[in-house]
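# I'll drop the sequence and a predicted model, then ask my questions.
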Amino acid sequence: MEDTDPLPLSALQHYLFCPRQCALIHVERQWAENRLTAEGRVLHERVDLGGKSTPRGVRTVRSMPLRCHRLGIGGVADVVELRGPGRQPYPVEYKRGKPKSHRADEVQLCAQALCLEEMFGATIPEGALFYGESRRRTAVAFDPDLRALTERVAEAARAMISSGVTPPPDHAPRKCGQCSLADLCQPKRLSRPPAVADWLLRQLQAE
């Protein structure tokens, strides 16, 4: 598919974490920073500078622009290592914190791999997530299930953003407590209709 305005790769991560967060960022263009996002920004400062290096015989390209016309997605990879004599791409995404229980980070990384496969005409079986808290890489295999999930999320995120409609909040204390947009989103208050709204709904139902 051709698209002059590709869906940002980060939107897939945002959508799988929380569709409402995705809409606030990519539809309403809202943003706020907290300690967690500030730590993530500092972690990315080095790779966001761009440039190339060749440690241990591996060519490392930082801040590589990516695009997949088939899925209409695009963005920038933190790091792409070009390995071996064939220069096989190996994407590495930097994240603060530690590995998550959900697959949002894996989907974002897999989306990078799908872009690289189209760009290089190669099959990429694996990439890695580097977490700032553990200071270690977690290898991610791009198996059929993850690839299918990534394509479904890309389609769903694109449909939601194209609709221009922000989903209602779904208050989840642990997840919402980590979100920098919590004050803008107001999930706890808005997930429970005010008393006036309840009264109006009862009146309409009675009629």
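It's in.
# C-alpha only now, for contacts and for neighbours.
Noted.
# need the longest helix for this protein.
In the chain, assigned by DSSP state H, the helix with the most residues is helix 144-163.
# dropping in the other structure now:
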Amino acid sequence: MIYQEEDYLQLSGLQHFAFCRRQWALIHLENQWKDNLRTVEGNLFHHRAHDSKQRERRGNILILRELPICSASLGISGKCDVVEFHAAPTGIALSGEEGRWRPFPIEYKKGAPKAHQADELQLCAQALCLEEMLCCPIAEGALFYGETRRRCAVSFTEDLRQTVRTMLDEMHQLHSRGHTPRVKPTTSCNACSLKGICLPVLMRKQTVKAYLHQAMEDRP
């Protein structure tokens, strides 16, 4: 399937979706947002990561920052934090540069590696966009975590790629329906900036419809 540009979803939303489908819907369907300490620190970390020239050369590595990307087959668009192009005989040609180059996407994250795959899925989606735009295979990239100050290599396996495609299909279906999924409370809810909007404790006990019905009955 080929999506029209007006139907593209935000690539960054894939991380929200992988973490919590309801969080994604509140942000991307209902335009709900509220910062907390984690989100503010994350924004500042990304700002510092991008606070330099958009194109930089370090020996045999060309570094591009905030590179716009999109995929018509996946129906997403966004930006890569950093894409390193490594000089390689089997790479691709780049406008204004001699030789051939192999792309290597890097996503910056403020915290530490997580138990779930949300970060890896976001990075893999970036690689799929780059493959479609540059017409070349990309086998791996990296996640740089501010807390550990280290890169974690990510291999773009077929399983990871298929998970990205499956999740994006579900995102497009929910988006076309305008549907916000019900909450499935977990311990991760405590760290979510939308906890006060989502009300996971309330939803664990009863539906919003039931709560409103009860509230109306309790009115004097």
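Arrived safely, thanks for sending. Please read all numbers here as calculations on a predicted model, not as lab measurements.
# quick one: TM-score?
Aligned and superposed, the two chains score 0.90 in TM-score terms (TM-score structural alignment, normalised by the length of structure 1); 199 aligned residues with a CA RMSD of 1.9 Å.
# flag every buried residue along the helix or strand following the longest helix of structure 1.
Reading on from helix 144-163 of structure 1 to the C-terminus, the next helix or strand found by DSSP states H and E is helix 173-178. Residues residue 176 are the ones in helix 173-178 of structure 1 that count as buried (16 or more other CA atoms under 10 Å).
# thought residue 75 of structure 2 was touching residue 4?
Yes: counting by CA atoms under 8 Å, residue 75 of structure 2 touches residue 4, with 7.4 Å between them.
# more neighbours: these two, which one.
Remark: of residue 75 of structure 2 and residue 4, residue 75 carries more neighbours, 22 against 11, as counted by other CA atoms under 10 Å.
# trace the more buried one over to structure 1, please.
Using TM-score structural alignment, the partner of residue 75 of structure 2 in structure 1 is residue 72.
# do residue 154 of structure 2 as well
In structure 1, residue 154 of structure 2 lands on residue 140 (TM-score structural alignment).
# re earlier: excluding sequence neighbours, find me the nearest residue to the match of residue 75 of structure 2.
Closest residue to residue 72 of structure 1 apart from its sequence neighbours, by CA to CA, 6 or more residues apart in numbering: residue 6 at 5.0 Å.
# one more: residue 53 of structure 1?
Per CA to CA, 6+ apart, closest to residue 53 of structure 1 is residue 60, 5.2 Å.
# so the one you found sits in a helix?
No: using DSSP: H, G, I helix; E, B strand; the rest coil, the secondary structure at residue 60 of structure 1 is strand, not a helix.
# the strands in structure 2, which residues?
Ranges of strands within structure 2 are 9-10, 55-58, 61-71, 76-92, 101-109, 140-145, 150-155, based on DSSP state E.
# export those to TSV and tack on distance to residue 42 of structure 2 and mean neighbour count?
What follows is these, written out as TSV (distance: least, CA to CA, whole Å; neighbours: other CA atoms under 10 Å):
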stretch	distance to residue 42 of structure 2	mean neighbour count
strand 9-10	18	18
strand 55-58	23	12
strand 61-71	16	18
strand 76-92	13	19
strand 101-109	7	22
strand 140-145	11	20
strand 150-155	16	15
